[in-house]
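Chemist: my questions concern the predicted model and sequence given below.
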Amino acid sequence: MPDHDPDELDSFAAILTQLLPGAWTREFRQHTAHDDQHFLTSDVWDMNQVAEALASRTLEHDVILTRDDGLRLFLMDHPRHDEEFLVASMAPANTHTEAFRGVREPDGIAISADPEQATEAITTSLLPRYESALAQVQDNAARINSRPAGADTLVLTWTDTADLSATTEERDVAEVLVGNGFVHDPESTSYVLSGDDTAQQAQSVRAAGTRLAAIGIGVVLRHAPHRASPGTMPVGATPQASARTVRSR
C-alpha cells in the first residue's frame, strides 16, 4: 500500500505539536531510494509494530517531533491502514549502549488520524512508558559516567587454590561478575570464581570481560603476591592487596 500524501502527514504532525502537552517542534523528512533507512531510523525505540513496519517497507517520508526538553517522537504512515499513523519513542542520542541494558523498549503505538484522539493515546499510553524508560536509561548512564577517570581496569587475582578473585564496590561491575559465575563474599567486596572446572572458569572470564569492555572496563589477570615465611618479612612491610576497587572512566 503506498504512503499517505506527504502533506497529510506533515499537517497532522503540525496539529499534534499544538495539542501535545509541552512545547513541541516538528521536522518533516522526505527520503530517496538512496538514503540509508537503517541510519535514518536507528534511534527509533521500538521492537514491535513500528520496527516491523520499518523492516517491511521503504520509508518515503516521516516526521520527528521534539519536545523542548529533548524528548523525541517518530511519526510515520501506517502501512496497512489509511486512517491511522504509527508513532514511536526515540532513544536518547549520545548515550552509552550499556545504559540501555535491562531497560524495556517503550514500543510505539498506532494512532487515529483524528488529532485529538491521537493526542490522547500518545499522552496516556506512549509518553508515560517513554518517560519511565528514559529515566532508567539516564540513571544507568549517570552511574556509568560518575566513576572517576583513570581507574578503568578490573584486576582478577589467582589464589593458591586456582580460584579467581576480584574486588569492586561498583554495582554494575558486581552484576557482571555475579552474572558470570562469581560468588560474592558477604563479609567483603570480593567476588570469587571457582577454579574447580578450568574450562568453565575460562569461559566465565571471557564472558565477563566482554560485558565489562562494553562499559569501558578492561580486565587483567595477576598472580597473588608471594607471601614471605613467618619471621622473614622485613620490618614495616605491608602485605600487598590482591585486587583493587574498580571504577570506570
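Modeler: Ah, there it is. Numbering: from 1, shown residues only.

Chemist: from now on I want contacts and neighbour counts done on CA atoms only, so please keep to that.
Modeler: Fine.

Chemist: isn't residue 96 up against residue 141?
Modeler: Yes: here residue 96 reaches residue 141: they are 6.6 Å apart, a contact under Cα atoms under 8 Å.

Chemist: grab the nearest non-local neighbour of residue 83.
Modeler: Among residues not flanking residue 83 along the chain, residue 113 sits closest, at 5.3 Å (Cα to Cα, 6 or more residues apart in numbering).

Chemist: what residue is smack in the middle of this protein?
Modeler: residue 100 (1.5 Å; Cα atoms, centre = their mean).

Chemist: wait, it touches residue 134, no?
Modeler: No: look at residue 100 against residue 134 with Cα under 8 Å: they stay out of range, at 9.1 Å.

Chemist: so what's residue 211 closest to, chain neighbours aside?
Modeler: Take residue 211 and drop its neighbours on the chain: the residue closest to it by Cα to Cα, 6+ apart is residue 176, 6.8 Å away.

Chemist: just confirm the one you found contacts residue 214, I think it does.
Modeler: No: under the criterion of Cα under 8 Å, residue 176 makes no contact with residue 214, lying 10.8 Å away.

Chemist: which of the two has more neighbours?
Modeler: Neighbours were counted for residue 176 and for residue 214 using other Cα atoms under 10 Å; residue 176 has more, 17 against 13.

Chemist: A further structure is provided below for comparison with the first:
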Amino acid sequence: MPSARADLSLFASALAARLPGQWTSDYQQHPTYPDQFGAIERLWDRGHVEYIVSQYVLGHEAVLHGPDGQHLYVTDRPLRPGQFVVAPLVPDVAPHHLVGVEEPNGIAVPSDPVRTAARIARRLLPRYEAARNAVRRSLVDRPQPPHRKAPPQVDQTLTLTWYEDGGARDAVRGRPGGSQGSAVRPRVPVRAPPGRVPPPRLVRRGRSRRTDPGRRPAARRARDRREPASRHANRQATPPTGRGPARTRTARSPSRPRPLTTSTKDNAISTRSFIARPTATGYEGIYCHYDGYPDHQLPLLLGAARYRFGGDLDALRRHLIDGPHDWRQLGVDLLDRAPDSVRERLDPHGDLGPSAPFDNVFNVDGTPAKPIPVTDANADAMGLEWGYILHDHGIEVIALTWYDIGPIVPWDTDPLSRISGTPSLWDSKRPAPIQAPSTPLKITKPVAPAPAPARPRITR
C-alpha cells in the first residue's frame, strides 16, 4: 500500500528553520494548471526539476527565502510520495548576465526536514553560491548587453519595386534633405523559380500572410504589439517615377485555397486556440496548441461537419470537446469520407498528419491530467489567440488579440474557400473574410453508363 504524501506546507516551514542562516517559507496553491507556469521561468535548473514542473500538474509550491537574496523552490516529486524536489531560482538580473553561467540545478530530497537540510547545505548551496558569484562577476565585467556596431551612413538609398510580371526597377535617391536628385534605372527582368513569388512577403510555417496596418484601430495599436512578429505588416515599396502603383501578385489564384500545413519540432510556431460550444453565459471548450489560424482550422472543421460526421454537429462537438485530453493539433483524419479532390487540394503534399492529442501532462501520482476547460472568463489569461465556437448555425471565429466576439461562418461554407488569417479582419460587424472558390463543390450522383446499341440481326 503506498504511503501518504507529506504535507508540503509543514515540510517547507520545518526545512526553513533548519537551513543555515535566516530562512523563511512562502507556501502557495495553484487552483489551475497554468498558474504553475511562472515557476518554469524562474527555475535555475535544466534537469529533472524543470521536467517535473513542465510535465506534471503539481497543485502547489513553496519558496524558501534566505540570506543575501537566495531563493529555493520546493514541490512534490511525482510518483514518489515520500520525496520532494528542491531547486534554486534565477536571480533578478538581465538575461545577458546568465550567458555562460552553468545552472546549479536541483536535487531530490526525502520528506525528513533534518536530512533534507543537511543535503541542501552539502550538495545544493555550494553550487548555488558558485553560480551566483559567476553572475556577480558578469555584473562587473558586462554591465550592459553587447550591441552591434551601427551600419555606416550612405549617400544614397536604393528602392526596389517588384511588378506583377516578375520584373523589377530600382530608383536611386539622395539623403533626406540633401541636394542630390533621384534617378530611375532601367527595368531589370527578374524571374522567380516556378511556384515562388519574388515580392517580399511574410511567411509563417510555409504560408504567406499579409496585414494592413493602416486599417487597424488606433486604440488597439498597443495591444497589437504583443502579437508575434509574423503578423507585423509589410512596408509597401515606393513605385518609380512615370508608372502607376506597383501591384503584388499572390502565389495562388484567389479561388485556390491555401494548403494545410503541419507543425514539426523544427519549424513549428505555436498559435494557440480553443474549440468550444456555446453556453448560457458564453462558451466552454478545449485547448489546441498548434496551427490555430483560421486558414488551417476552418477547412478541417467545415470538412469534418460535411463529410466525416454528415452534418451531425452534436457528434462533432463530442469528438472535439468532450475527450479526455487537449489537442496538440487538428489533423487530416477530420476529412475522412471527403472526396479525394478535396483532400488533395487541402493537403497537396500529404504533409498533414492525423489529429494529435496533448496527452503528455500528468498529475503527481502519474495519472494523466484532465484538461482545463477554456471559457470566456479565462481565455485571455491563458494567452490564446484564436477561438472557434461551434454554434448550430455556424462557427463563430474570434481573434482574441483584437476582439471578444467574431463573425459567424455558416456550416455550408465551402472548405476550399480562401480564408484570411489576418486578425484585424475578423470583426463581428463585418462579413467573415472568406472568398468562395470559382468552382464550388458539387455533390452529384454518379451517372449510369448508357446501354450499348443493339447489334443488327443478320438473316440469311
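Modeler: All right, it came through fine. Predicted, not measured: the structure shown is a model, and the values here were computed from it.

Chemist: care to give me the TM-score?
Modeler: Here the TM-score for the pair of chains, by TM-score structural alignment, normalised by the length of the first structure, is 0.57; 151 aligned residues with a Cα RMSD of 2.1 Å.

Chemist: all helices for the second structure, in order.
Modeler: In the second structure, the segments counted as helices under DSSP state H are 8-18, 37-42, 48-55, 113-119, 125-141, 221-224, 294-303, 313-321, 340-346.

Chemist: what's the most buried one of these?
Modeler: Most buried of the helices of the second structure by mean neighbour count (mean count of other Cα atoms under 10 Å) is helix 294-303; its value is a mean of 23.

Chemist: now that helix and helix 313-321, what's the angle there?
Modeler: Helix 294-303 of the second structure and helix 313-321 are oriented at 140 degrees to each other (axes from the mean of the first three to the mean of the last three Cα atoms, to 10 degrees).

Chemist: can you give me the stretch of the first structure that helix 294-303 of the second structure aligns onto?
Modeler: Mapped onto the first structure using TM-score structural alignment, helix 294-303 of the second structure spans no residues at all.

Chemist: corresponding residue for the residue nearest to the centre of the first structure in the second structure?
Modeler: Aligning on TM-score structural alignment places residue 100 of the first structure opposite residue 98 in the second structure.

Chemist: check contacts around that match.
Modeler: 135, 138 (Cα atoms under 8 Å, 6 or more residues apart in numbering).

Chemist: swap in 10 Å and give it another go.
Modeler: The contact partners of residue 98 of the second structure, taken as Cα atoms under 10 Å, 6 or more residues apart in numbering, are 90, 91, 131, 132, 134, 135, 136, 138, 139.

Chemist: how close does it sit to residue 189 of the second structure?
Modeler: To residue 189 of the second structure, residue 98 of the second structure is 50 Å away according to Cα to Cα, to the nearest Å.

Chemist: what of residue 54 of the second structure?
Modeler: Remark: distance between residue 54 of the second structure and residue 189 of the second structure (Cα to Cα) = 53 Å.

Chemist: show me what contacts the equivalent of the residue nearest to residue 83 of the first structure over in the second structure?
Modeler: Using TM-score structural alignment, the equivalent of residue 113 of the first structure in the second structure is residue 111. Residue 111 of the second structure sits next to 5-8, 11-12, 15, 76, 81-85 when contact means Cα under 10 Å, 6+ apart.

Chemist: ok, now with 8 Å
Modeler: Residue 111 of the second structure touches 6, 11, 82, 83, 84, counting by Cα under 8 Å, 6+ apart.

Chemist: how about residue 95 of the first structure?
Modeler: residue 141.

Chemist: the helices of the second structure: which one's closest to residue 66 of the second structure?
Modeler: Closest of those to residue 66 of the second structure is helix 8-18, at 8.4 Å (criterion: Cα to Cα).

Chemist: that closest one vs the first structure, average distance?
Modeler: Compared with the first structure after fitting, helix 8-18 of the second structure has a mean deviation of 0.8 Å; criterion: mean Cα distance after the TM-score superposition for the first structure.

Chemist: would you reformat the contacts of residue 98 of the second structure as CSV and include distance to residue 161 of the second structure?
Modeler: Shown next, in CSV, are these (distance: Cα to Cα, whole Å):
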residue, distance to residue 161 of the second structure
90, 49
91, 49
131, 53
132, 53
134, 51
135, 49
136, 51
138, 47
139, 47
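
Chemist: out of those residues, who's nearest residue 386 of the second structure?
Modeler: Nearest to residue 386 of the second structure among the contacts of residue 98 of the second structure is residue 90, at 32.7 Å by Cα to Cα.
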